[in-house]
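Participant: what follows is a predicted protein model with its sequence.
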Amino acid sequence: MMSKTLLIVYHAPSPNTQKLVEAMQRAASEVIEDVNISAVPALSCQPAETLKADAILLFTTENLGYMSGGMKDFFDRNYYPCLEEKQGTPVVAVIRAGHDGTGTERALKTILTGLKWRWVQEPLICRGDWQEGFVDQCEELSQAFAASLEMGII
């Protein structure tokens, strides 16, 4: 069986958001053997890395009711180079929102509909003040996503 690649594209500007990304990367690595996990900051993720991915996990903060500028920059640089090649790519998203997260969710859904990437589940929104439970939620999502990729479910 050929190894698959799970790409985690993230914008994690604070220690707490970095903790969530590290938890997702660690948790996904614990449950799978034939999936390479690649975590790349949104500001430096290039189309070549996106094109190699078999599945993509997006992590963004919500800033002023919208995805982070770093995540928007990722889409600006990757949209056209990946548009034809990555249609149907399974994707999940985690939004760390101090308030409600709906603006970011709506923006991600609009962009990903245009890319024709395939949502595996609704975005996980870690809403409100920081809670340690966010770590568990992110771990569960990344484990399930990585295991589904490895088993060929997604």
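Facilitator: Perfect, I can see it now. This structure is a prediction, so every number in the text was calculated from the model and none was measured.

Participant: contacts, neighbours, all on C-alpha from now
Facilitator: OK.

Participant: what about the helices in this structure?
Facilitator: Using DSSP state H, the helices found in the chain span residues 15-31, 47-52, 69-82, 102-115, 133-151.

Participant: buried set for stretch 60-80?
Facilitator: For stretch 60-80, burial by neighbour count (16 or more other CA atoms under 10 Å) applies to 60-63, 65-72, 74-75, 78-79.

Participant: centroid-nearest residue for the protein?
Facilitator: Leu58 (1.6 Å; CA atoms, centre = their mean).

Participant: identify the residues contacting Lys116.
Facilitator: 83, 86-89 (CA atoms under 8 Å, 6 or more residues apart in numbering).

Participant: closest to Leu20 among these?
Facilitator: Thr89 (23.0 Å; CA to CA).

Participant: ok, the closest residue to the closest one other than its chain neighbours to Cys138 distance?
Facilitator: Excluding its sequence neighbours, the residue lying closest to Thr89 (CA to CA, 6 or more residues apart in numbering) is Trp117, at 4.8 Å. Between Trp117 and Cys138 the computed distance is 21 Å (CA to CA, to the nearest Å).

Participant: ok, and here's another one to check against it:
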Amino acid sequence: MSQEARRLLIVHHTASPTLHELFEAVRRGATTDEIEGVEVVTRAALHATAVDVLQADGILLGTPVNIGYMSGALKHFFDTVYYPCLEETRRLPYGLYVHGNNDPAGAVRAVESIAAGLGWERAHHPVTVVGAPAKADLEACWTLGATLAATIS
């Protein structure tokens, strides 16, 4: 990648085979050959740092629904980066994908609330998948990744 490449950070908690399938679809979309000049960096939520966020031009977040909320790992990520990134990452474009076996609304609402507090700007509506992903769900994840990559390219 050239020094001019824009960086898309994917922060995910991939705790199941289904979430791995969604993550891979998002990553394939973000790395499509149709979009040039974007470096895609992936970090597990428990290992992503404020430096990762500060170096990003856009961010994609992935989480399971845990008891109606985002995963503890993604919450830990937000707790770790919130204040160090508060001023420097305003207007950072972001996207979100969520998987659960029940209603994902609480998880989406929690992530969007924290992202709004950080001043991040939603670049694509959240992709929510309940139960086993259908072909349309995987396509929506691919589109999410491609949209975020295109947004920052």
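Facilitator: In hand now; what should we look at? The structure displayed is predicted, hence computed values, not measured ones.

Participant: where does the TM-score land?
Facilitator: Here the TM-score for the pair of chains, by TM-score structural alignment, normalised by the length of the second structure, is 0.92; 149 aligned residues with a CA RMSD of 1.3 Å.

Participant: if we can go back for a sec, just the buried residues of the contacts of Lys116 of the first structure.
Facilitator: Buried among these by 16+ other CA under 10 Å: 86, 88-89.

Participant: and which of those residues is nearest to Lys19 of the first structure?
Facilitator: The nearest member of those to Lys19 of the first structure, counting by CA to CA, is Thr89 at 26.1 Å.

Participant: in the second structure, what residue corresponds to the closest one?
Facilitator: Counting by TM-score structural alignment, Thr89 of the first structure lines up with Leu92 in the second structure.

Participant: now Thr102 of the first structure
Facilitator: Thr102 of the first structure maps onto Ala105 in the second structure, by TM-score structural alignment.

Participant: give me the neighbour count for the counterpart of Gly145 of the second structure in the first structure.
Facilitator: Matched to the first structure by TM-score structural alignment, Gly145 of the second structure sits across from Ser142. For Ser142 of the first structure, the count of nearby residues is 26 (other CA atoms under 10 Å).

Participant: tell me the contacts of Tyr69 of the second structure?
Facilitator: For Tyr69 of the second structure, the contact set (CA under 8 Å, 6+ apart) comprises 104, 106-108, 110.

Participant: buried ones among the residues you listed?
Facilitator: By neighbour count, with 16+ other CA under 10 Å, those hold 104, 107-108 as buried.

Participant: touching, Ala30 of the second structure and Ser153? I think so.
Facilitator: No - here Ala30 of the second structure does not reach Ser153: they are 10.6 Å apart, not a contact under CA atoms under 8 Å.

Participant: which of the two has more residues huddled nearby?
Facilitator: Neighbour count, other CA under 10 Å: between Ala30 of the second structure and Ser153, Ala30 has more, with 28 against 17.

Participant: what residue of the first structure takes the place of that one?
Facilitator: That one, Ala30 of the second structure, aligns with Ala28 by TM-score structural alignment.

Participant: ok, for that match, nearest residue in space, not its chain neighbours?
Facilitator: Gln143 (4.5 Å).

Participant: number of nearby residues for that neighbour?
Facilitator: When neighbours are counted by other CA under 10 Å, Gln143 of the first structure registers 20.

Participant: wait, doesn't Gly100 of the second structure sit right on Gly131?
Facilitator: Yes - using CA under 8 Å as the test, Gly100 of the second structure is close enough to Gly131 to be in contact (6.2 Å).

Participant: quick one on the thing from earlier: could you export the buried ones among the contacts of Lys116 of the first structure as JSON lines, including distance to Val35 of the first structure?
Facilitator: Shown next, in JSON lines, are those (distance: CA to CA, whole Å):
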{"residue": "Lys86", "distance to Val35 of the first structure": "18"}
{"residue": "Gly88", "distance to Val35 of the first structure": "18"}
{"residue": "Thr89", "distance to Val35 of the first structure": "15"}
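
Participant: just put the buried ones among the contacts of Tyr69 of the second structure in JSON lines and tack on distance to Leu8 of the second structure.
Facilitator: Below are those laid out as JSON lines (distance: CA to CA, whole Å):
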{"residue": "Pro104", "distance to Leu8 of the second structure": "24"}
{"residue": "Ala107", "distance to Leu8 of the second structure": "22"}
{"residue": "Val108", "distance to Leu8 of the second structure": "20"}
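
Participant: out of these, which is nearest to Gln55 of the second structure?
Facilitator: Checking these against Gln55 of the second structure by CA to CA gives Val108 as the nearest, at 24.5 Å.
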